[in-house]
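Participant: Using only what follows, build the 3D model:
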Amino acid sequence: KWEERKDGSVRIEQVIYVERDSQKKIALGKNGDAIKAISTASRKELSEILEQPVHLFLFVKVRENWGDDPERFREMGLEFPRG
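Facilitator: Next up is the predicted model:
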């Protein structure tokens, strides 16, 4: 989700899908340290590229076998890799 705000900033909400709970734990890191580092670095880079403040909200969700579902790729604007 992308939302232009009245104050000139942009709000971005993004879901990161993983296939297993163990992967979610890795993506989040201990006490959320990994996802916080990813979010901070991403927010900084996006702000520089867009030349405006960015409010970035990342969510990690488990969705089994999402990598095998062509519809999931289409939702993200990607082409499903044919094996």
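Participant: Please count neighbours and contacts with C-alpha atoms only from this point.
Facilitator: OK.
Participant: Contacts only, for G77.
Facilitator: The contact partners of G77, by Cα atoms under 8 Å, 6 or more residues apart in numbering, come to none.
Participant: typo on my end, V54
Facilitator: Counting by Cα under 8 Å, 6+ apart, V54 makes contact with S9, V10, R11, I12, R43, K44, L46, S47.
Participant: Output the residues you listed in a markdown table, with secondary structure and distance to K1 appended to each entry.
Facilitator: Converted to a markdown table, those look like this (DSSP: H, G, I helix; E, B strand; the rest coil; distance: Cα to Cα, whole Å):
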| residue | secondary structure | distance to K1 |
| --- | --- | --- |
| S9 | coil | 14 |
| V10 | strand | 10 |
| R11 | strand | 8 |
| I12 | strand | 6 |
| R43 | helix | 15 |
| K44 | helix | 18 |
| L46 | helix | 15 |
| S47 | helix | 16 |
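Participant: One more sequence to fold, the one below, so I can look at both together:
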Amino acid sequence: SAVETEKYSEREDGSLEIHQQILVARPTQRAIVLGKGGARIKAIGEAARTELAKLMGVKVHLYLHVKVHAKWDEDRTLYRDIGLEWVE
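Facilitator: Reported below is the predicted structural model:
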């Protein structure tokens, strides 16, 4: 899986609003990330929100979406955006 940031903005109250997509290759992986009744994605979001708030020193509003993108691992732009080099 990979995480892609769609939106990152500061709200009027000084808190941060972050929208991210979790990319997976298959629908079965999407189901695993979501978990039963959304329990796993909720836990992931809560842990990430807590860690980000601690790092940034402000309240964070984190919105996570799980998207099936069959060939995300072949996207050179995505690799570059997350700080990795594409190796042939």
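Participant: What does the TM-score come to for these two?
Facilitator: With the length set by TM-score structural alignment, normalised by the length of structure 1, the two chains reach a TM-score of 0.90; 82 aligned residues with a Cα RMSD of 1.3 Å.
Participant: re the thing from before, mark which of the contacts of V54 of structure 1 are buried, thanks.
Facilitator: Neighbour counting by 16 or more other Cα atoms under 10 Å classes S9, V10, R43, L46, S47 among the contacts of V54 of structure 1 as buried.
Participant: Check the spacing between the aligned partner of R76 of structure 2 in structure 1 and G77 of structure 1 real quick.
Facilitator: The equivalent of R76 of structure 2 in structure 1 is P70 (alignment by TM-score structural alignment). According to Cα to Cα, to the nearest Å, P70 of structure 1 and G77 of structure 1 sit 11 Å apart.
Participant: swap in V62 of structure 1?
Facilitator: The gap separating V62 of structure 1 from G77 of structure 1 is 20 Å, by Cα to Cα.
Participant: Return the residues in contact with E3 of structure 1.
Facilitator: Taking Cα under 8 Å, 6+ apart, we find E3 of structure 1 in contact with V10, R11, I12.
Participant: now the aligned partner of K44 of structure 1 in structure 2, nearest residue through space, not along the chain?
Facilitator: Aligned by TM-score structural alignment, K44 of structure 1 pairs with T50 of structure 2. With sequence-adjacent residues excluded and distances taken as Cα to Cα, 6 or more residues apart in numbering, T50 of structure 2 is closest to V60, at 8.0 Å.
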